[in-house]
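J.: what follows is a predicted structure for the sequence shown.
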Amino acid sequence: MTTTVAEPIAAAPAVPVLARKLRAPITLGAVGLLSLLFLGFGTSSGEETTFAVARSTDFFQISTWTVPSQPTAILLSVVALALSGVAFWLAWNRRTIPWYLYVGFGFAVITALLTWAGAGKEGTSMQITGLLIGSVFLATPLVFGSLAGTLCERSGIINIAIEGQLLAGAFLAAVVTGYVSNASGSRELGAYAGLIAAPLAGALVGAALSLFAVRYWVDQIVVGVVLNVLVIGVTNFLFGTLLRENTELNQAIGLPRLPIPLLHQIPIIGPVLFNSNALVYLMYVIVIVLHIMLFKSRWGLRVRAVGEHPRAADTVGIKVNRTRVRNTILGGAIAGLGGAFFTVANGLAFGKEMTGGKGFIALAAMILGRWSPKGALAAALLFGFADSLREQFGIVGTAIPSQFLAMLPYLATIFAVAGLVGHARPPAAEGKPYKK
C-alpha cells in the first residue's frame, strides 16, 4: 500500500496595502474652514461684489455681473469644504485624489476670496481678465527657473544657483540692450539683442556649477549658494561702477507686444494667451519642447537614466558626466533667458538684487511640479497667480495690511509645498557625484 503525502500549498503573495495619505485632504479641510469663518462670515451682509471680464478689444463684450457678497462667499466656502470631504474619503480608502478636485477646490476658495475683497467697493470691480494676464506674466521667470532646475536635477545635479542665473541674465540683458540701442539707434533691436544675450550669462553660471559639481565633486548645494552670492556681489559691483558711470547702458527699454491676429480678440483667453511679448511665447514653446524631449525621446531617456541610475547608464555607453555638464549649462541658459523678464520684458532698468528671491520660488515650483515641465508650468502659474492677486488687492484696497500682501506669494509657496506635495521622490542619483 502506497501512502501519498500531500505537498504544501504555496501561500498566495501578499497584496501590498497602500498607506493612507491624509496630509493633502486635511490641509484642504483646514483652508476650507478658514475660508468659511473669515471670508464667508467675515463679509458684511447687504454688500455686493462686481466682477468684470470684458476688454475693449474683444470680439464681443461680456457685461459685468454683481453678486451678494456674504451668501456667495459662504456658498463657495461650503463647496470647498465638501470637496475637501470628498478628498478625505478618497484618501481614507487609499484612492488617488484627482487633479480636477484640487482645481475645483482652488477655484471655490479663490472666488470666495475675490468676493470678500470686492465686497462693498462701489465703482470698483474685480478685473478677472487682468488678474489672469498678470498671473501668466508674473509666472514667466518662475517657469524658466523651474525648467532649469528640472533639466539639471533630472540628470542628477542640484541647481540651487537659479537665483544667480536669473540675476545674471537680467544684468546682461540690460547692458546689451542699452549698448545695441545706442549703437543702432533702434530700441526694439536693442531689446531683442538683450533677449538673445541673457541665456549666455545664465549658461556661464551653469558652467561654473557643473565644473565644481562634476569635475571637483564639491557639495552641489554649497556650490549653488556660493554662486548666488557671487553673482549678487559681481552685479552689485558693476551696477555701482560700470552702469553708474555709463547710464546709457542701463535704460528702461522693453520688448514690444506681439498680438496674434484674431486670437487676441477672444474674450478672456485672447488677452491672456495671445497678446504678449516674445519672451512669453518662447516660454510656451520651451515648455512643450522640453516635455516632449524629456519623456518622448531617446535623449530624454538617457538624461533620466543618468539621474536615476548613473552606473547602469554608464554600462550601456551613456557618458554620465558629459550629460550632466551639458544639461547643467543648458539649464543655466534657460534660467538666464528667464532673467530677461526683469529688465527687457518688463521695460525696466537693472537694479540691485531685482530678482527678489524668484529663483527659490522656482525651485519650489519644480518640486511641486514633480520634476516635470508641464507640472512646473502649472505650479509656476499658481505662484504667479498669488503675486497677481497681491497686486489686484493693492489696487482695490482691502483690510489686509500691505506687509501681509507682500508675503502672499511666499505664503502660497510654503502652503503648496508643505501641505500638498507630500512625499515627492526626486531622481535617485540627485546630488551624488559620479565617480568612475
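T.: Looks like it came in fine. None of these values were measured; they are calculated from a predicted model. Residues are numbered from 1 along each chain as shown.

J.: going forward, measure contacts and count neighbours with C-alpha atoms only.
T.: Noted.

J.: name the helix or strand for the nearest residue to residue 44 once chain neighbours are set aside, please.
T.: The spatially closest residue to residue 44, leaving aside those adjacent along the chain, is residue 70, at 6.4 Å (Cα to Cα, 6 or more residues apart in numbering). For residue 70, the element it lies in under DSSP states H and E is helix 69-92.

J.: that helix - contacts with which helices or strands?
T.: helix 23-34, helix 99-117 (3 or more Cα pairs under 8 Å, 6 or more residues apart in numbering; DSSP states H and E).

J.: show me the contacts for the residue nearest to residue 44.
T.: Residues in contact with residue 70 (Cα atoms under 8 Å, 6 or more residues apart in numbering) are 40-47, 116.

J.: any idea which element residue 181 lies in?
T.: Counting by DSSP H and E, residue 181 is part of helix 162-184.

J.: next SSE downstream of that helix?
T.: Using DSSP H and E, the helix or strand that follows helix 162-184 towards the C-terminus is helix 187-210.

J.: that following helix: which residues count as buried?
T.: Residues 187-188, 190-210 are the ones in helix 187-210 that count as buried (16 or more other Cα atoms under 10 Å).

J.: my read: residue 420 touches residue 22, true?
T.: No. Using Cα atoms under 8 Å, residue 420 is not in contact with residue 22, being 10.0 Å away.

J.: what count of nearby residues applies to residue 272?
T.: Neighbourhood size, residue 272 [other Cα atoms under 10 Å]: 20.

J.: ok, it to residue 386 distance?
T.: Separation of residue 272 from residue 386 (Cα to Cα, to the nearest Å): 16 Å.

J.: span of stretch 271-278 from start to end?
T.: Taking Cα to Cα as the criterion, the two ends of stretch 271-278 lie 14 Å apart.

J.: just how off-centre is it within its chain?
T.: For stretch 271-278, the gap between its own C-alpha mean and the chain's C-alpha mean amounts to 18 Å (Cα atoms, centre = their mean, to the nearest Å).

J.: next up, a second structure to put side by side with the first:
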Amino acid sequence: MSTTVTVPSGSGASPAAGPAPQPQREIVRHWATPITFAVLTVISLLVFALGASGESATFRISTEADAVQIPDIVAPTVPVGWIITLLLAALTVWGLLSVRRRGTVPGWGSAAFAVLFVAGFLVWVVGAANTTTVFLTGLIAGAFVLAVPLIFGSMAGVLSERAGVVNIAIEGQLLAGAFTAAVTGSVTGSVWAGLLAAVVAGALVSALLAVFSIRYLVNQVIVGVVLNVLVAGLTSFLFSTLLSSDSSRFNSPPHFESIRIPVLADIPVIGPILFDQTVLGYGMYLIVAALYVGLFRTRWGLRVRAVGEHPKAADTVGINVLRTRYVNVLLAGAIAGMGGAFFTLVNSSSFSKEMTAGQGFIALAAVIFGRWNPIGAFFAALLFGFATNMQFVLAILGTPVPSQFMAMLPYLVTILVVAGLVGRSRGPAAAGTPYVKE
C-alpha cells in the first residue's frame, strides 16, 4: 500500500526576476510497514499485556561449565508485556511520522520492532507454559545451526542478483547439494568428497539457470521454478529407486565433527555460536565476510554491482556483462550447494525426499529483507532460523499455542517480514532483465 504526493523541492526565487516556478518532486509513501506495526502492536496489547499469565519467565544464560557465570534472567510477564507494548506503540507512531516525512521506514526501525515483538512473544509463551527455566543460549545457538543453510542460500541469492540474475532456483541448488553429498559421502566414505560433490551439483543447477536465462534469454523466474521442480522430482525418483533399496551403501554419509576452540567456546552466549562449529559453520562466517568485502570494497564488487544496476553502461566502459553474470551465477550455485551439504553431512544422518522443505524460498525472503546486502541477509536468515528453532523448543515446553500454529511459525514470520516489515526495498535495477549486446 502506497501513496504518491508532490512537494516543492526548493524556493527557486530570484530577487531580480521575481518568484520563479518551484521544481516539484514526488514522494512515494509506503504505508504497509506502519500498518503492520499497528496490527502487531494491537496483538501485543491483547496477548502480551492483557493476556499475560502473571507468572515469570526464567531464562538461563550460562552453565556451570562456562568460564563466565551470568545470573538467570527473570522476566515477569505482566510488566514486560506492557513495557514491550508501549515500545512497539512508540515505534508505530515513529513509523507513521517517518513515512509522512520521507516515504518509508528505515531498515533499523523494522529490525528493532521485530526484535521487540519476538522478545515479547518469548516471554509471554514461556510464562504461560509455567516451566522452570529456558536455556536462552541454547535457543540462540540452535537458531544459528538451523540458519546455516538459509545463510548459504541467501548469500547465493545476493551474489546472483547483484549481477542481475534472479536466482529462484536456490531451493533446487540446496536439494541437489544435499542429495549428492549424501550419495557421494556414502559411497566414498569421505565427508570432504561429499562436500565437493555438493558444490559441483549446486554449480551444475546454476549452469542450467545461467545458460537458459543469459544465453537464451528465457524468463529467469520461470527457469528457476522449472529447475526447482526438476531437481525435486529427480531426487525423489532416485531416492525411491536407488537410496531406499540399499540405504546402508548409498544413504549413510559420514558427518563433519564440531571443532571446539578451548576457552573461547566456554564464553556464555557467543562461545557456542562462534567457537563450537563444524567446518561448514566456520566457512559460513568466512563467506559472509568475504562477500561483503568483495562486493563493497573491491574493484570486482564494483563491476558486479554495475552489471546488476546498469549493464549497458557497464558494457560501455569495458566490463564483460555476460561473463560477469555467468561467473556470479555459477559461484552462487556452488555456495548454495555447500548449504545443501549441511543437511546431510551435519544436520541429518541421511537424505530424505524434499528435505529442504522450502528453505530456498525463505532464503530469497532473507535476501529481500536484508536489502541485497550480505550482512543484512545474514541477520535476516538468523531471524528465520530463530523462528524455526522456537517452533521446536516451544512445542516441547507445552505452550498454549496450538501445534499447527507452531508448525507454520517460520513461514508466517517470512510472510510478515516480506509483506510488512521490509518497507520499500529496491533491488538491483537490472535484476531479472536479460542483456543483449548491441
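T.: That came in fine, so what should we check first? Owing to the predicted nature of the structure, the values given are computational and were not obtained by experimental measurement.

J.: what's the TM-score here?
T.: For this chain pair, the superposition-based TM-score is 0.91 by TM-score structural alignment, normalised by the length of structure 1; 422 aligned residues with a Cα RMSD of 2.1 Å.

J.: next up, the contacts around the spatially most central residue of structure 1.
T.: Centroid-nearest residue in structure 1, with Cα atoms, centre = their mean: residue 380, separated by 1.8 Å. If a contact means Cα under 8 Å, 6+ apart, then residue 380 of structure 1 has 139-140, 142-143, 146, 362, 365 as its contacts.

J.: hmm, try it at 7 Å
T.: 139, 142-143, 365 (Cα atoms under 7 Å, 6 or more residues apart in numbering).

J.: with distance to residue 401 of structure 1 and neighbour count added, can I get the residues you listed in JSON lines?
T.: As requested, the contacts of residue 380 of structure 1 are exported to JSON lines (distance: Cα to Cα, whole Å; neighbours: other Cα atoms under 10 Å):
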{"residue": "139", "distance to residue 401 of structure 1": "24", "neighbour count": "28"}
{"residue": "142", "distance to residue 401 of structure 1": "26", "neighbour count": "33"}
{"residue": "143", "distance to residue 401 of structure 1": "29", "neighbour count": "36"}
{"residue": "365", "distance to residue 401 of structure 1": "26", "neighbour count": "31"}
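
J.: would you map the strands across structure 2?
T.: Under the criterion DSSP state E, strands of structure 2 are mapped to 2-8, 24-30, 56-60, 73-76, 134-135, 259-260, 276-277.

J.: residue 435 of structure 2: which of those strands is closest?
T.: Nearest to residue 435 of structure 2 among those is strand 24-30; the distance by Cα to Cα comes to 28.9 Å.

J.: the closest one vs structure 1, mean deviation?
T.: On superposition with structure 1, the mean distance recorded for strand 24-30 of structure 2 (mean Cα distance after the TM-score superposition for structure 1) is 4.5 Å.

J.: same deal with stretch 113-125 of structure 2?
T.: Using mean Cα distance after the TM-score superposition for structure 1, the mean distance for stretch 113-125 of structure 2 is 2.1 Å.

J.: in structure 1, what stretch matches that stretch?
T.: Mapped onto structure 1 using TM-score structural alignment, stretch 113-125 of structure 2 spans residues 105-117.

J.: show me what contacts residue 403 of structure 1?
T.: Contacts of residue 403 of structure 1 by Cα under 7 Å, 6+ apart: none found.

J.: counterpart of it in structure 2?
T.: So, by TM-score structural alignment, residue 403 of structure 1 is matched to residue 404.

J.: re the thing from before, any idea how far the residue nearest to the centre of structure 1 is from residue 386 of structure 1?
T.: For residue 380 of structure 1, the distance to residue 386 of structure 1 (Cα to Cα) stands at 10 Å.

J.: name the residues contacting each of these two.
T.: Shared contacts of residue 380 of structure 1 and residue 386, defined by Cα under 7 Å, 6+ apart, are absent.

J.: mind listing what the closest residue to residue 228 of structure 2 other than its chain neighbours touches?
T.: Closest residue in space to residue 228 of structure 2, ignoring its immediate chain neighbours: residue 172 at 4.3 Å, by Cα to Cα, 6+ apart. Applying Cα under 7 Å, 6+ apart to residue 172 of structure 2 gives the contacts 227-228, 231-232.

J.: residue in structure 1 matching residue 172 of structure 2?
T.: In structure 1, residue 172 of structure 2 lands on residue 164 (TM-score structural alignment).

J.: measure that match to residue 387 of structure 1 for me?
T.: 21 Å.

J.: wouldn't residue 362 of structure 1 be in contact with residue 146 here?
T.: Yes. With contact defined as Cα atoms under 7 Å, residue 362 of structure 1 reaches residue 146; the gap is 4.7 Å.

J.: which one's more surrounded, these two?
T.: Using other Cα under 10 Å as the criterion, residue 362 of structure 1 and residue 146 rank with residue 146 on top: 36 against 31.

J.: residues near the nearest residue to residue 207 of structure 1 once chain neighbours are set aside, how many?
T.: Leaving aside its chain neighbours, residue 207 of structure 1 sits nearest to residue 329 (5.2 Å; criterion: Cα to Cα, 6+ apart). Residue 329 of structure 1 has 25 neighbouring residues, counting by other Cα under 10 Å.

J.: ok, residue 137 of structure 1 next?
T.: Neighbour number of residue 137 of structure 1 under other Cα under 10 Å is 23.

J.: so what does it match up with in structure 2?
T.: Using TM-score structural alignment as the criterion, residue 137 of structure 1 maps onto residue 145 of structure 2.

J.: roughly how far does its match sit from residue 62 of structure 2?
T.: 19 Å.
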